[in-house]
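Enquirer: Sequence unavailable; structure follows:
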């Protein structure tokens, strides 16, 4: 969004659960002297009446209505109210993403209050927001002994999280639901996920102490049986090899082309919370399976595009990395992927047929990079003895685009 279509400044003032009077004098002055005040209905009701002040509640749904609201007040200064620290899963982050000139005046965040109540240091816990998002995002952070603060959507989040943990091998985890933090009605209730039956307030943060035997690893190469699949799966040793060359980095986007079970794209996202994947798969059943695998493994925000490359690649956001696990010999697929990569991007292609191997050998001759043939053998019974069983060899071509 152009800066000409937004207010001249949006000052976002954080307000705690203890209300307007708890704000420092400087913050109260900003709010009371504002010509235009935005905020949720609850926050707006906390502020004393000001003659002539225009008060505008956030539109619903927010994501659809906010751009129009910004345009309506283009060129004018605005003050907005938000809970706690507006940059902790808050409205200030959304406004910044939309190109608004934002100045933040924070109050104490719910995260800071939750850590204080639990006695958890900053470096000893992770934070996951499920505000307006799928609760399955918490699964990525689960490992024995891990501490996680979960920012809830509403009163139903603790029940949903407890059920998810119990069904994912983490039923022994302890949940402490901290309600209305910083207010006179602050509450705390604890229990174990597998037997959770508590009632939670609408405003809550969940302090999660993870215990159990669920899947816990951020290293590439999860066990093959972690993925629901019909045989179209990049096996763990080859997956680890591909990801080592794709080199996931924070905030970067992967195209997983011919995604099959989605394993490479899922592990790309598991490597860092901000990594993103678009999985392209032409088979409807496999596309649905990818989404199920992504949710089960803690990355439900993975985007699935049902379609056949190269046509299905048209209009997608340019990627930082591309993995082609199937369909490389289809006309236009490799050329389209090579052209789509951002500067500094990485491409990895796997092939098991002579035709794909010939294509990759020619690509290596034309562009350079790294051409590797990977063979993996695993043990299996041979009568009453044990012997080696070779898997089908895979040719792997890895290439990187130079930085501009």
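Expert: That came in fine, so what should we check first? Everything numeric here is computed off the predicted structure, so don't read it as measured data.

Enquirer: use CA for all of it now, contacts and neighbours both
Expert: OK.

Enquirer: Run through the helices of this structure in chain order.
Expert: Using DSSP state H, the helices found in the chain span residues 25-32, 41-46, 62-72, 91-97, 110-118, 157-167, 236-246, 263-271, 284-296, 333-340, 354-367.

Enquirer: Tell me which of those helices sits most buried.
Expert: helix 263-271 (a mean of 27; mean count of other CA atoms under 10 Å).

Enquirer: mind checking how far that helix is from the chain centre?
Expert: Distance, stretch centre to chain centre, for helix 263-271: 11 Å (CA atoms, centre = their mean, to the nearest Å).

Enquirer: Packing partners of that helix?
Expert: helix 236-246, strand 253-257, strand 276-281 (3 or more CA pairs under 8 Å, 6 or more residues apart in numbering; DSSP states H and E).

Enquirer: ok, structure two:
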């Protein structure tokens, strides 16, 4: 199929930034879609019909479909496949209906200006996303390139960095790259952050942790005191074991059933880029803990379901993994296991004898791996130290047969 629509990337310098092929296609367009800023880059003499995006953006889908059979162009900034409209268009049009002609992305331009290697940088966006989505990326020595939302983005990002113990981080504000108004300025998160920033800009973040700031790894097994909890939570050692068995994958969905304070949910989101969690928890006080812990440690991808399982499962999307940590009862496992995608993993923990009996019976029928885990911690005993055992936990994990 010959594409009837072309998604053309354009730089801040306007038509002069287009390749000869892109310039030819834009010149021959009958209809051009884009934001007001992009449409303003067209020459006044261009005869094409100009169609600005609707608000919300998705409402433009009928306009795109109505243009079938015409020579249509969508103008977008830089590389449209980097946080641009390319993904959205793939959901609107069929295969082969449109082609992408990219310009250098904001990330490529920023890396070139700063002398950073793109393979060593995390390329992110807070355009239409809260700055808190960057929290899992904050590590000492990390370098981030961030597409901004508007002129307030540097101040909001600096506030986030200070609150997370990264006030010493350097911020590079790159405005109108490739255009006549290009400007590069530097500051630190705990210093004076310019307010007169152009709406179109990218922020380079050279992450530096403050002296004494607490740092958390992305590896599962955060310290228990990293979470606000009421004592009933999956403790660090068992949590690391559970996450290893759940196997977090990019974009995968977890059902955390009886989520408690959300420690499993948070660790899943930190370990699975783009991952999602449905934290199912009927207790209001614990739902508040889940929300607080996620906001501090993994703020993106979580949805709290305020109902009791298994009734809460009705209408939920099928999970890639399920964690049953809130107490096993008869009838809970069949509903959870039946909802799993083929190849999905289920992990269950039992502390009481009654729950353990349920696991033993399920293991006999479904197989999987069954472990009994006992952990003892060294604690003071008078002037000496001794082992203080925690309650043993029975761990079971099983994979639903079939090809994902």
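Expert: Perfect, thanks for sending it. Owing to the predicted nature of the structure, the values given are computational and were not obtained by experimental measurement.

Enquirer: tell me, how many neighbours does residue 257 of the first structure end up with?
Expert: Neighbour count of residue 257 of the first structure, defined by other CA atoms under 10 Å: 31.

Enquirer: okay, the helices of the first structure in JSON lines with distance to residue 401 of the first structure next?
Expert: Below are the helices of the first structure laid out as JSON lines (distance: least, CA to CA, whole Å):
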{"stretch": "helix 25-32", "distance to residue 401 of the first structure": "49"}
{"stretch": "helix 41-46", "distance to residue 401 of the first structure": "50"}
{"stretch": "helix 62-72", "distance to residue 401 of the first structure": "35"}
{"stretch": "helix 91-97", "distance to residue 401 of the first structure": "28"}
{"stretch": "helix 110-118", "distance to residue 401 of the first structure": "41"}
{"stretch": "helix 157-167", "distance to residue 401 of the first structure": "41"}
{"stretch": "helix 236-246", "distance to residue 401 of the first structure": "12"}
{"stretch": "helix 263-271", "distance to residue 401 of the first structure": "19"}
{"stretch": "helix 284-296", "distance to residue 401 of the first structure": "28"}
{"stretch": "helix 333-340", "distance to residue 401 of the first structure": "8"}
{"stretch": "helix 354-367", "distance to residue 401 of the first structure": "10"}
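
Enquirer: Residue 39 of the first structure is nearest to which of the helices and strands packed on helix 263-271 of the first structure?
Expert: Proximity to residue 39 of the first structure (CA to CA) singles out strand 276-281 among those, at 30.7 Å.

Enquirer: mean deviation of that closest one from the second structure?
Expert: Superposing on the second structure places strand 276-281 of the first structure at an average distance of 1.6 Å from its equivalents, by mean CA distance after the TM-score superposition for the first structure.

Enquirer: which residues in the second structure does that strand align to?
Expert: Strand 276-281 of the first structure corresponds to residues 276-281 of the second structure when matched by TM-score structural alignment.

Enquirer: what's next to the matching stretch, contact-wise?
Expert: With contact meaning CA atoms under 8 Å, 6 or more residues apart in numbering, stretch 276-281 of the second structure is reached by 251-260, 262, 265, 268-269, 287, 300-309, 312.

Enquirer: Derive a PyMOL selection command for the buried subset of these.
Expert: Burial among the contacts of stretch 276-281 of the second structure is assessed by 16 or more other CA atoms under 10 Å; the matching PyMOL selection reads:
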select buried, resi 252+253+254+255+256+257+258+259+260+262+265+268+269+287+300+301+302+304+305+307+309
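
Enquirer: related to what we said a few turns ago, out of the helices and strands packed on helix 263-271 of the first structure, nearest to residue 365 of the first structure?
Expert: Shortest distance between residue 365 of the first structure and those, using CA to CA, is found for helix 236-246: 18.9 Å.

Enquirer: and of the helices of the first structure, who's closest to residue 14 of the first structure?
Expert: That would be helix 25-32 among the helices of the first structure, by CA to CA, at 8.6 Å.

Enquirer: which ones are touching the spatially most central residue of the second structure?
Expert: Closest residue to the average C-alpha location of the second structure: residue 274 at 3.9 Å, with CA atoms, centre = their mean. For residue 274 of the second structure, the contact set (CA under 8 Å, 6+ apart) comprises 250, 251, 252, 301.

Enquirer: list the ones among those residues that the first structure also has?
Expert: Mapping the contacts of residue 274 of the second structure onto the first structure (both residues aligned by TM-score structural alignment, their matches' CA atoms under 8 Å) leaves 250, 251, 252 still in contact.

Enquirer: quick revisit: state the distance from the residue nearest to the centre of the second structure to residue 111 of the second structure.
Expert: In this view, residue 274 of the second structure and residue 111 of the second structure are 24 Å apart by CA to CA, to the nearest Å.

Enquirer: now do residue 301 of the second structure
Expert: 28 Å.

Enquirer: cool, and residue 163 of the second structure?
Expert: On the measure of CA to CA, residue 163 of the second structure and residue 111 of the second structure end up 27 Å apart.

Enquirer: Next: residue 254 of the second structure.
Expert: 35 Å.

Enquirer: for residue 20 of the second structure, same thing?
Expert: 25 Å.

Enquirer: ditto for residue 142 of the second structure
Expert: 14 Å.

Enquirer: cool, and residue 3 of the second structure?
Expert: Taken as CA to CA, the span from residue 3 of the second structure to residue 111 of the second structure is 32 Å.

Enquirer: Over to residue 162 of the second structure?
Expert: Using CA to CA, residue 162 of the second structure is found at 24 Å from residue 111 of the second structure.
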